[in-house]
Structure formats: structure tokens, C-alpha cells
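Asks: okay, here's the prediction I keep looking at, along with the sequence it came from:
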Amino acid sequence: MRSSTVSIRSSIAPGAQHPPSAENLAGLNQKKKEAEAVDALQRASALFLQRLEGLGDDCEAMADAGAVLGEVLAQWPQMFRILNLFLAARGGLATYAEGAGMETDGDPSPLPPGERLVRVPIDELQQAEQK
């Protein structure tokens, strides 16, 4: 049986520590700088992600606002029809039934396709925006 030579080596012997060489210190410093750069990159990436998510939220809010605006703009023809009916009835130019397209029995005719009044759900939009 042969005895182990590991305990003879000075680099492994207990209590024997050599001062780190300049090359090892330079390599260690370089690795520290790389680790700090990676941390800074991760922080910058997280901030960039937050900004992009904020832009995404803003775009969603603008899309919702555009949909509501489209619904409101679609109501303008109905509003002008109602105003014309009011002015006609007020001025005596036409009767309400004639201007509104009502039948003689008093039932209003259905609205043309695409013309309807819209309620804008402001409270619901604000609650969704806060979430």
C-alpha cells in the first residue's frame, strides 16, 4: 500500500495559504466588474419592461377611448334627426309624427341600422384602469 501524497502538497496542507497572485486578483476584479455590469443590465431591463408595460396600458386605454368615441360619433345622425324634429315641432313646419316617421297609430318606426344611443361606462372604465 502506498501512502497518499495529498497532505504533502503545500497548496492543500492545512493552514498553508499563499497570497493571491496579481493575475488572480486581476481576473477576480474583472469577474466582479462583469457581475456588476450584468446586474446593471438586469436593472435597466426591468425598468425598460416597466416602461413598455406602461405604454401597453396607455395603448389599451386609447383603444378603449377610440371605441367609445366611435360609438358616440355613430350617434350624431340620430342627434341631428332629434334636433330637426324638435325644431320642426317648435317652428310649426311639420308635426312630430311626420318628422319622426311615426305611423298614425303612434308607434315609432325602428331606428335605421347603426343609429342608437350609447351609454359611456365611465365608472367601469375607471375601475378597470385602477386595477
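Replies: Sure thing, it's come through. Given the structure is predicted, the values throughout are model-derived calculations rather than measurements. Residues are numbered from 1 along each chain as shown.
Asks: CA atoms for contacts and neighbours, from now on please.
Replies: Fine.
Asks: Ile122 and Ala37: what is the separation?
Replies: In this structure, Ile122 and Ala37 are 46 Å apart, going by Cα to Cα, to the nearest Å.
Asks: so where do the helices sit in the protein?
Replies: For the chain, the helices defined by DSSP state H cover 22-73, 76-91, 96-100, 122-130.
Asks: and the angle for the longest one with helix 76-91?
Replies: Pointing back at helix 22-73 there. Relative orientation of helix 22-73 with respect to helix 76-91: 30 degrees, computed using axes from the mean of the first three to the mean of the last three Cα atoms, to 10 degrees.
Asks: specify the angle between helix 22-73 and helix 122-130 in degrees.
Replies: Counting by the same axes, to 10 degrees, helix 22-73 lies at 170 degrees to helix 122-130.
Asks: helices or strands up against helix 22-73?
Replies: Packed against helix 22-73 by the contact rule (3 or more Cα pairs under 8 Å, 6 or more residues apart in numbering; DSSP states H and E) you find no helix or strand.
Asks: try it against this one:
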Amino acid sequence: MFKLMLVEDEPIIREGLKYYFDWENLHFTKIIEAENGQEGIELALKERPDLIITDIRMPVMNGLDMIEQLRSQLPHSLFVILTGYSDFEYAKRAIKLGGITEYLLKPLQYDISLASIEKCSSLLLEQ
């Protein structure tokens, strides 16, 4: 029903996220992957995912710059930041960008992250 895009430069994390949840049960039937923000922009504009989960610090283009460029072009897409950095400056910039549904820290805590994805799924179902 929904498309999910994972934007993460670490292949093992990206691969693990694909199997971390029962995505189909959460209404996500297609998973698209990108290694950095620039690739994320290209794929997102082509595939138009409903939910984009992105890391912040990546080579080529970071996740916040990617969100900033995509926000106006994908107004109905939800964005979740997944990062290993609890740097307050990142959080402040994410808030200023707007449209960030969740801000999750690595390593993920299953119950907290599942609740976040369930929230996103519910928001998409309401659209």
C-alpha cells in the first residue's frame, strides 16, 4: 500500500532496517534504498515514497539537506530521522525544516522505534 525509502550510508544498517519490522503488517509494500542524500533525492522524486527514513551524516549530501530539498516537492511524504548523533544542533535544524515526524537515535530501541513507525503508518492511512 505505501512506499518506504531508507536513506543510510552504512549498508549493514540499511539492510538490517529492511528486516527490523514486519513492514508489510505496517502497510509498507515496497522498500527503496539510497546510500546518501543526493541519491535519495533522485530516487524520491522518481518513486515518490510515502515515508522516508534517513540518517543525517552521510557522504555526498546529508539527510537534512536532502529533506530541505524534498519537502516542497513531496508535501505528503513523512520524514523520520534516524541518527547516531544526539547533537542538539541537528535537532534544532530538523525542527526548523518542519515536517519531521520522528527523530530516532541509534541504536534503535525496538518498542520506541516501532511506535514511531506505527504513528507514521496511522498518519498515512488518515491522508
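Replies: Perfect, I can see it now. Worth saying up front: this structure is predicted, and the values here are computed from it rather than measured.
Asks: could I get the TM-score for this pair?
Replies: Scored against TM-score structural alignment, normalised by the length of the second structure, the superposed chains reach a TM-score of 0.17; 37 aligned residues with a Cα RMSD of 4.4 Å.
Asks: quick one on the thing from earlier: any chance of TSV for the helices of the first structure, columns mean neighbour count?
Replies: Formatted as TSV, the entries for these read as follows, by neighbours: other Cα atoms under 10 Å:
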stretch	mean neighbour count
helix 22-73	12
helix 76-91	14
helix 96-100	16
helix 122-130	10
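Asks: quick check: longest helix of the second structure.
Replies: With residue count as the measure and DSSP H as the assignment, the second structure has helix 110-126 as its longest helix.
Asks: counting by contacts, list what that one packs against.
Replies: Applying 3+ Cα pairs under 8 Å, 6+ apart, we find helix 110-126 of the second structure packed against strand 100-105.
Asks: and Met5 of the second structure, which helix or strand is it part of?
Replies: Here Met5 of the second structure is covered by strand 2-7, with elements defined by DSSP states H and E.
Asks: where along the second structure do the helices fall?
Replies: 11-20, 37-47, 63-70, 88-97, 110-126.
Asks: in a markdown table, list those along with distance to Leu4 of the second structure and mean neighbour count.
Replies: Conversion of the helices of the second structure to a markdown table gives the following (distance: least, Cα to Cα, whole Å; neighbours: other Cα atoms under 10 Å):
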| stretch | distance to Leu4 of the second structure | mean neighbour count |
| --- | --- | --- |
| helix 11-20 | 10 | 13 |
| helix 37-47 | 10 | 18 |
| helix 63-70 | 15 | 20 |
| helix 88-97 | 20 | 13 |
| helix 110-126 | 10 | 14 |
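Asks: looking at the ones you listed, which is closest to Ile31 of the second structure?
Replies: helix 11-20 (7.5 Å; Cα to Cα).
Asks: where's Ile13 of the second structure relative to Leu125 of the second structure, distance?
Replies: When distances are taken as Cα to Cα, Ile13 of the second structure and Leu125 of the second structure turn out to be 27 Å apart.
Asks: ok, now Glu42 of the second structure?
Replies: With distances taken as Cα to Cα, Glu42 of the second structure is found 25 Å from Leu125 of the second structure.
Asks: ditto for Ile81 of the second structure
Replies: Ile81 of the second structure sits 20 Å away from Leu125 of the second structure when distances are taken as Cα to Cα.
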